[in-house]
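J.: My questions are about this predicted structure, shown below with the sequence.
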Amino acid sequence: MKKIFLLLTALTSFYLFSCSKSNKEEMISTISKESFGKLPDGQEADLYTLTNAKGMTVNITNYGGIITKLTAPDKNGEFADVVLGFDSLAPYLTGHPFFGALVGRYGNRIAKGKFKLNDKEYKLAINNGPNALHGGIKGFDKVIWKATEINQDSVVGLQLEYVSKDMEEGYPGTLTVKVVYTLDNDNALTINYTATTDKPTVVNLTNHSYFNLTGLKRDILDHEISIESDSIVPVDTTLIPTGKLRAVEGTPFDFRKPTKISAGINKVEDEQIKNGGGYDHCWVLKRSEPGLVLFATAKDPESGRKLEAFTTEPAVQFYTGNFLDGTLKGKNATYVKRFGFCLETEHYPDSPNQPQFPSTVLNPGDTYNTTTKYRFSAK
């Protein structure tokens, strides 16, 4: 009997050791690469899949630094894609509203496509009504970036590099840009941006992911959002800042407490809602200290998915897909109006023409350096 007991004990120990070893082997973050297709000029685009130890995945292509897919668990532990985009390269080449893309050299709008820097006027492409938007005709979202895989400890990532030539899209200075995406085991995707220049220029980099925490099942109007902000940057009918800030208290822009997007988005009697066609405005973030701070939280009540957003930037453009019209079909979904929301961390729009705003000027010898983190959970 004793021998049988010892044998069973040994077998049990071996089984537990094997399971433990197997679990450890499974709990490894990985990164893989595959072809994503060719551009019309013959350049190859690659697709990288980052997977953490909990099973969360992020797909990024070196074409435009685009996040094409990001999965997050719901309250039952079921993973689903929570960003708008496409399964193949072709739709990204034929025109899309910056789904998941790296935006630069200047994210958001510059009035009438021109600005002065050191008494010299620079003219940009007019590509959004009377204004310049998101870097021009061929911004950073439409170029191939040099990619380097990162796989160390409990973090996997992708480093992307691009050199924007002097006067590319009208911007002065050769700008050397590095963007690093990292995925950790806390289900957080961190984006770090750095840039240097050989001539004075303006820089405002961001990521333009459209989130939908339902798992792309329906629109985002029932999402509850909170934003750590007491004021917005009001805009005119062409979405260019008026130059003054506006307090959110008593307006549809007050998200200091969790509020459904639907609560104020259609209140067109408010001039700013009318101008933006909903929410397409810059919120000035409350900040008691420098560094990475929590600035927004979004939650889908039905799935329980929650997104917490952190940044070192002074502001965020909260956009609710007002211009989506159902003509674009993506990953098992048709992208109708308000099917996704963006939290584009940034400096204020049109800062090069608004000296009272925080400066976006980058000079030789200085380094542009910002970080934004999106952390996912469920309850």
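T.: Yep, that arrived.
J.: drop to CA atoms for contacts and neighbour counts, all remaining ones
T.: Will do.
J.: Which helix runs longest in this protein?
T.: helix 2-26 (DSSP state H).
J.: which other residues reach that one?
T.: residue 53 (CA atoms under 8 Å, 6 or more residues apart in numbering).
J.: Tell me which residue is most central in this protein.
T.: For the chain, the residue sitting closest to the mean C-alpha position, by CA atoms, centre = their mean, is residue 207 at 3.5 Å.
J.: ok, it to residue 242 distance?
T.: Distance of residue 207 to residue 242, given as CA to CA, to the nearest Å: 24 Å.
J.: Burial check on residue 176, number of neighbours?
T.: Other residues near residue 176 come to 15 when the count uses other CA atoms under 10 Å.
J.: Give me the secondary structure label for it.
T.: Secondary structure state of residue 176, per DSSP: H, G, I helix; E, B strand; the rest coil, is strand.
J.: burial measure for the residue lying closest to residue 78 once chain neighbours are set aside, as a count.
T.: Nearest residue to residue 78, sequence neighbours excluded (CA to CA, 6 or more residues apart in numbering): residue 72, at 7.9 Å. Number of residues near residue 72 (other CA under 10 Å) recorded here: 27.
J.: what about the helices in this protein?
T.: Using DSSP H, helices in the chain cover 2-26, 90-93, 271-276.
J.: one more structure, for comparison:
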Amino acid sequence: MKITHDNFGEMNSHPVTRYTVTNDHHVRMSVLNYGGIWQEFSVLTPQGRLNLLLSADSVENYQKSGYCVCQLIGPVANRIGHAQFQIDGHNYQLQANEGNNTNHSGDRGWQNHFWHVDTQINENSGQIILSNHYRPKDDGMPGVTNVQVVYTLDNQNQVTIDFYGHTDAATLFNPTNHSYWNLADRDARTVEAQELMINSEQHLAVDDGKIPTGQLVNNQDSAYDFKHGRLLGDALHEMLKTREKGFDDFFVVEPSTSMDHQPIAVLRDPESGREMKMFSDRNALVVYTANGMPDSVQLNRPGRSWVAIALEAQTLPDSVHHPEFGDIILRSLEPVHHQIRYEITY
């Protein structure tokens, strides 16, 4: 187990550093101090090293991609309707960066900040520890919030992302990592030949701005039915009749962070046998298939629709307007901890 770091360019005249943990099986995990970007999860194959994440080789290309590629999203992932919310009778207005709504916390979201970084090696794991101190002028949210995000790679080839938050005044806290996965070899142009299972029986109905209406829709016998696993290509071709021509949808999942319970999702590439199991302690999985990604983006796989699949674990979107979806209010003296875990076999 070892940890190294190297230069990854500049952003806003500040150096960007890449931190890399390599475990005893030569599996590598890299994270950037800018945007908390998860830049690499790579394994050795007979054809050489393969990054199973969609990634770029410079911070500029991440910014140009426009698809939140593997960024650390917070303090609130996904959308907040009408860019406003209320806590304890107080109204708060956010930046409307997607029509009348806020998406991924707007321009002041965590993905647009530099992070303080520490590293730690244990006997069977290595950690990249990101921390930051956010005031209302920094992230647009009420309260002064201290955040720590810990990326851990262990010798079982598992990656765990732990999110810790505490605040001096009530605010919102519903972060995720916008990781895009493609488990196939480099010549696979899309994820159509891969299989996906989601431990879900319902997804959220949304309006034209992708804001949940509050209605739950049954997945069974539809393109959204991944309960028992199915080929992504079959589901995606059904989705061609939708406006998005792919998935940009919010699945209600059964939370699970224990090996004794079913993962919220499993992605598998039948040809290579590679598999990723995903665990989360929250009740939503946002699935996005890079719909309409142009070929002009400079990533490790040529840009196109369905080149990779984003699997974003969080509490159900817009829960500030739908209390039945879950509580994402972070309160003074009530620190919060969330966890996402990825178990990869290859």
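T.: Looks like it came in fine. Note that the structure is predicted; figures quoted are calculated from it, not measured.
J.: List the residues that contact the alignment partner in structure 2 of the residue nearest to residue 78 of structure 1.
T.: Aligned by TM-score structural alignment, residue 72 of structure 1 pairs with residue 43 of structure 2. With contact taken as CA under 8 Å, 6+ apart, residue 43 of structure 2 is in contact with 26-28, 49-52, 346.
J.: Spell out the residue ranges of the strands in the stretch 151-300 of structure 2.
T.: Ranges of strands in the stretch 151-300 of structure 2, per DSSP state E, counting those that start in this stretch, are 158-167, 171-172, 176-177, 180-181, 195-198, 200-206, 212-218, 230-231, 248-253, 265-268, 275-280, 284-288.
J.: For residue 97 of structure 2, give its distance to residue 150 of structure 2.
T.: 28 Å.
J.: Which residue of the two possesses the greater neighbour count?
T.: Each of residue 97 of structure 2 and residue 150 has its neighbours counted (other CA under 10 Å); residue 150 has more, 19 against 15.
J.: which residue in structure 1 lines up with the more buried one?
T.: Using TM-score structural alignment, residue 150 of structure 2 lines up with residue 180 in structure 1.
J.: isn't that match right up against residue 191?
T.: Yes - contact between residue 180 of structure 1 and residue 191 holds when scored by CA atoms under 8 Å: they sit 5.6 Å apart.
J.: what separates residue 221 of structure 1 from residue 185 of structure 1, distance-wise?
T.: Note on residue 221 of structure 1: its distance to residue 185 of structure 1, by CA to CA, is 30 Å.
J.: Which part of structure 1 matches stretch 118-134 of structure 2?
T.: Under TM-score structural alignment, the match for stretch 118-134 of structure 2 is residues 148-164.
J.: Check stretch 169-182 of structure 2 too.
T.: Counting by TM-score structural alignment, stretch 169-182 of structure 2 corresponds to residues 199-212.
J.: One more: stretch 324-343 of structure 2?
T.: With TM-score structural alignment as the criterion, stretch 324-343 of structure 2 aligns to 356-375.
J.: Give me the buried positions along the matching stretch.
T.: 359-360, 362-363, 368, 370-375 (16 or more other CA atoms under 10 Å).
J.: cool, and stretch 61-70 of structure 2?
T.: Going by neighbour count (16+ other CA under 10 Å), the buried part of stretch 61-70 of structure 2 is 62, 65, 67-70.
J.: Quick check: the two most widely separated of these?
T.: Pairwise distances across the buried residues of stretch 61-70 of structure 2 peak at 11.1 Å for 65 and 70 (criterion: CA to CA).
J.: of all the buried residues of stretch 356-375 of structure 1, which two lie farthest apart?
T.: 363 and 375 (32.5 Å).
J.: any idea how far residue 187 of structure 1 is from the aligned partner of residue 249 of structure 2 in structure 1?
T.: Using TM-score structural alignment, the equivalent of residue 249 of structure 2 in structure 1 is residue 281. Residue 281 of structure 1 is 28 Å from residue 187 of structure 1, where distance means CA to CA.
J.: neighbour count winner among these two?
T.: For residue 281 of structure 1 versus residue 187, neighbours defined as other CA under 10 Å are more numerous around residue 281 (25 against 21).
J.: separation between the residue lying closest to the more buried one once chain neighbours are set aside and residue 349 of structure 1?
T.: Distance criterion CA to CA, 6+ apart; nearest residue to residue 281 of structure 1, sequence neighbours excluded, is residue 317 at 5.4 Å. Note on residue 317 of structure 1: its distance to residue 349 of structure 1, by CA to CA, is 9 Å.
J.: overlap in contacts of those two?
T.: Residues touching both residue 317 of structure 1 and residue 349 (CA under 8 Å, 6+ apart): residue 282.
J.: higher neighbour count, those two?
T.: Shown here are residue 317 of structure 1 and residue 349; by other CA under 10 Å, residue 349 has more neighbours (28 against 25).
J.: if we can go back for a sec, any buried residues in the longest helix of structure 1, and which?
T.: Quick answer for helix 2-26 of structure 1: no buried residues (16+ other CA under 10 Å).
J.: Now do that helix: distance to the chain's middle.
T.: 46 Å (CA atoms, centre = their mean, to the nearest Å).
J.: just checking, residue 311 of structure 1 touches residue 289?
T.: No - the pair residue 311 of structure 1 / residue 289 is not scored as a contact, 11.7 Å apart, by CA under 8 Å.
J.: Looking at these two, which is more packed in?
T.: Each of residue 311 of structure 1 and residue 289 has its neighbours counted (other CA under 10 Å); residue 311 has more, 25 against 8.
J.: List the contacts of the more buried one.
T.: Contact analysis of residue 311 of structure 1 by CA under 8 Å, 6+ apart lists 291-295, 345, 370-373.
J.: rerun that using 7 Å as the cut-off
T.: 292-295, 345, 371-373 (CA atoms under 7 Å, 6 or more residues apart in numbering).
J.: cool, and residue 328 of structure 2?
T.: 172-174.
J.: let's go with 8 Å and repeat that
T.: Counting by CA under 8 Å, 6+ apart, residue 328 of structure 2 touches 172-174, 315, 319-320.
J.: what do you get for residue 53 of structure 2?
T.: 39-42, 70, 179-183.
J.: For those, give me TSV that also has distance to residue 300 of structure 2.
T.: Below are the contacts of residue 53 of structure 2 laid out as TSV (distance: CA to CA, whole Å):
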residue	distance to residue 300 of structure 2
39	11
40	11
41	12
42	12
70	13
179	14
180	12
181	12
182	11
183	13
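J.: Tell me the one of those residues nearest residue 294 of structure 2?
T.: Nearest to residue 294 of structure 2, judged by CA to CA, of the contacts of residue 53 of structure 2 is residue 180 at 15.7 Å.
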